[in-house]
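Participant: A predicted structure for the sequence below; I have some questions about it.
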Amino acid sequence: MQNSDFNAGVAASPLMPKVERQRLHDTVVEHIRRFIVEGVLEPGKKLNERELCETLGISRTPLREALKVLAAEGLIEISPNRGASVSKMSEAELRETFELMSGLEAFSGELAAERMTAAELAEIKALHYAMLACRTQNDLPGYYSRNQAIHDKINEAARNSALRQMYIAVNRRLQALRFRSNFQIPKWDSAIHDHDEMLKALEARDGKKLSAILRQHLLDKRDAVLQVQSQEAAAGAQLKT
């Protein structure tokens, strides 16, 4: 998305209200993180502080504080001379990070199948059906938020604080890429099939099966992201010729 398209992209999203003063810092961080996840701010894009301040209705001080938080998460790169830009993973880094995430998800599933309460399982079921409703409406942002909530609930149910901390840190760097993995309808539908199987494994308390499903699910997302990036690179090369 080009710089001139930024305000139009933000305005088109119903999920981006003006920032309220209450809990300003956390809200600004969450809004910019969502811009990155949903592709309003694309990898490598240089951030225009004036545009962001106008869009969010804030001054530069809370914006810069938020950018520091996102830089610590690996989502933003801040250069003393060039300002801030959205981080962009190399292909090797992308492959390695998805491989790591597949292991974290797999371990989460194995532990969660053993430790999850009936109430937690019911909550995941509700999210699953809400996610399916979003798919029928082609609501990718709504689908994605519920999809990620399911994965997050599984990780929480593992009840391992060290795993939880690492999961959160790694997943933040991959959220935008996980969102992009559903741009192709067949990949989106394949992900839904995986989630159907995840739910069955959770209900059966089959940790080994859930672990295997989650591991492959993340590796498939890696491959989908690489395919999208390859197609975009090819399209860009054609435009230059």
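Facilitator: It's in.

Participant: hey, let's count contacts and neighbours off CA atoms from now on
Facilitator: Noted.

Participant: wait, F98 sits on L218?
Facilitator: Yes. Using C-alpha atoms under 8 Å, F98 is in contact with L218, at 6.6 Å.

Participant: what's the closest non-adjacent residue to the spatially most central residue of the chain?
Facilitator: Centroid check for the chain by C-alpha atoms, centre = their mean gives Q175 as the closest residue, at 2.0 Å. Distances taken as C-alpha to C-alpha, 6 or more residues apart in numbering put V37 closest to Q175, at 5.8 Å, once the chain neighbours are dropped.

Participant: identify the residues contacting that neighbour.
Facilitator: Q175, A176, L177, F179 (C-alpha atoms under 8 Å, 6 or more residues apart in numbering).

Participant: most surrounded residue in these?
Facilitator: L177 (25 neighbours; other C-alpha atoms under 10 Å).

Participant: what's the helix or strand for that residue?
Facilitator: Secondary structure from DSSP states H and E places L177 in helix 161-180.

Participant: now that helix: buried residues?
Facilitator: Residues of helix 161-180 classed as buried: 163-164, 167, 170-180 (neighbour count, 16 or more other C-alpha atoms under 10 Å).

Participant: what's the longest helix along the chain packed up against?
Facilitator: Identified as the longest helix of the chain according to DSSP state H is helix 207-240. For helix 207-240, the packing partners by 3 or more C-alpha pairs under 8 Å, 6 or more residues apart in numbering; DSSP states H and E come out as helix 91-115, helix 161-180, helix 185-203.

Participant: comparison target, given below:
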Amino acid sequence: MTKNEILRDLRQKILNENYEQGESLIERELCEFYEISRTPIREILWRLVLEGIVEQKPARGFFVRKLGWEQIFDIFQTREAVEGMAVRLTCQRGDAQIFEQLKDIKKQLTDLDDTDIDIGGPKWGRTFHDTVLEGSSNSLLKEIYQKVSYMAKMTSNIARHSVSIESLSRDYHVSIIDAILSGDPDKSEHLMREHLRTTCRGIIDTFYPQVFVGQGRNGKSTKGIGKR
């Protein structure tokens, strides 16, 4: 395998949860598995650090990033800025091919039920968000989104354990697609931002119950998280 192939393979293993959040990535074991020396493995690990899904701890080595509520809030706040504009541009551009893709995604989403929402919801949700960014035709937005998308996949791995969060996300995705197809950029952007805030709040409330409204990082209030 080339270095880029190893990078893609290790990244995918992390995003597929073959390595759990917080798990150590032992350089010696990776070298043996991929049959390469320590220098290229270290370069790959530093690349994953830059992508936000691995962290390096001094004197301890490399670990799969373990997301705290503050990191999740930052991820969704960034996504709201990027994807809010992207969905507006996608709606305004009205690309026929993108619209057909969105119609197909809507069908796949509406066919999901509670028995397959944990798998199908994240899968088609990612396809939806990727398609919206592609439809924006803004190369800089897509570049920013690409980095955030790796960390966003880690939040999806958390959210898929809640049927209620995934069901609500599915409903938002369908509503946003309807707004795009109807040619309403204001509604499209509003729903996208609301969707991301609501999902963020749902994840924090469900999986980080120690976070209380009014006690945020650096003394700041968390009341704005997920507020409609």
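Facilitator: Noted; the coordinates are in hand. Everything numeric here is computed off the predicted structure, so don't read it as measured data.

Participant: what sits closest to the residue in the second structure sticking out farthest from the centre if chain neighbours are left out?
Facilitator: Distance from the centre of the second structure peaks at S37, with 31.7 Å (C-alpha atoms, centre = their mean). Using C-alpha to C-alpha, 6+ apart and skipping the chain neighbours, the partner closest in space to S37 of the second structure is C31 (5.7 Å).

Participant: T131 of the second structure now?
Facilitator: For T131 of the second structure, the spatially nearest residue (C-alpha to C-alpha, 6+ apart) is I98, at 7.0 Å.

Participant: thinking again about what came up before, surely the residue nearest to S37 of the second structure touches R38?
Facilitator: Yes. Between C31 of the second structure and R38 there is a contact at 6.1 Å, judged by C-alpha under 8 Å.

Participant: quick check: the helix or strand containing N4 of the second structure compared with the first structure, mean distance?
Facilitator: Following DSSP H and E, one finds N4 of the second structure within helix 3-15. Comparison of helix 3-15 of the second structure with the first structure after fitting gives an average deviation of 3.2 Å (mean C-alpha distance after the TM-score superposition for the first structure).

Participant: may I see the buried residues of that helix?
Facilitator: Neighbour counts over helix 3-15 of the second structure (16+ other C-alpha under 10 Å) mark I6, L7, L10, R11, I14, L15 as buried.

Participant: again, but for stretch 192-203 of the first structure
Facilitator: For stretch 192-203 of the first structure, the neighbour count (16+ other C-alpha under 10 Å) marks I192, D194, H195, E197, M198, L199, A201, L202 as buried.

Participant: just to revisit the earlier point, give the next helix or strand downstream of the helix holding N4 of the second structure.
Facilitator: Next in sequence after helix 3-15 of the second structure, counting helices and strands by DSSP H and E, comes strand 24-25.

Participant: residues contacting the residue nearest to S37 of the second structure?
Facilitator: With contacts defined as C-alpha under 8 Å, 6+ apart, the neighbours of C31 of the second structure are S37, R38, I41.

Participant: tell me the SS of it?
Facilitator: Applying DSSP: H, G, I helix; E, B strand; the rest coil to C31 of the second structure yields a three-state assignment of helix.

Participant: could you measure from it over to E5 of the second structure?
Facilitator: 14 Å (C-alpha to C-alpha, to the nearest Å).

Participant: again with K153 of the second structure
Facilitator: Distance of K153 of the second structure to E5 of the second structure, given as C-alpha to C-alpha: 20 Å.

Participant: for I177 of the second structure, same thing?
Facilitator: Counting by C-alpha to C-alpha - I177 of the second structure and E5 of the second structure are separated by 35 Å.

Participant: what does M151 of the second structure correspond to in the first structure?
Facilitator: With TM-score structural alignment as the criterion, M151 of the second structure lines up with R173 in the first structure.
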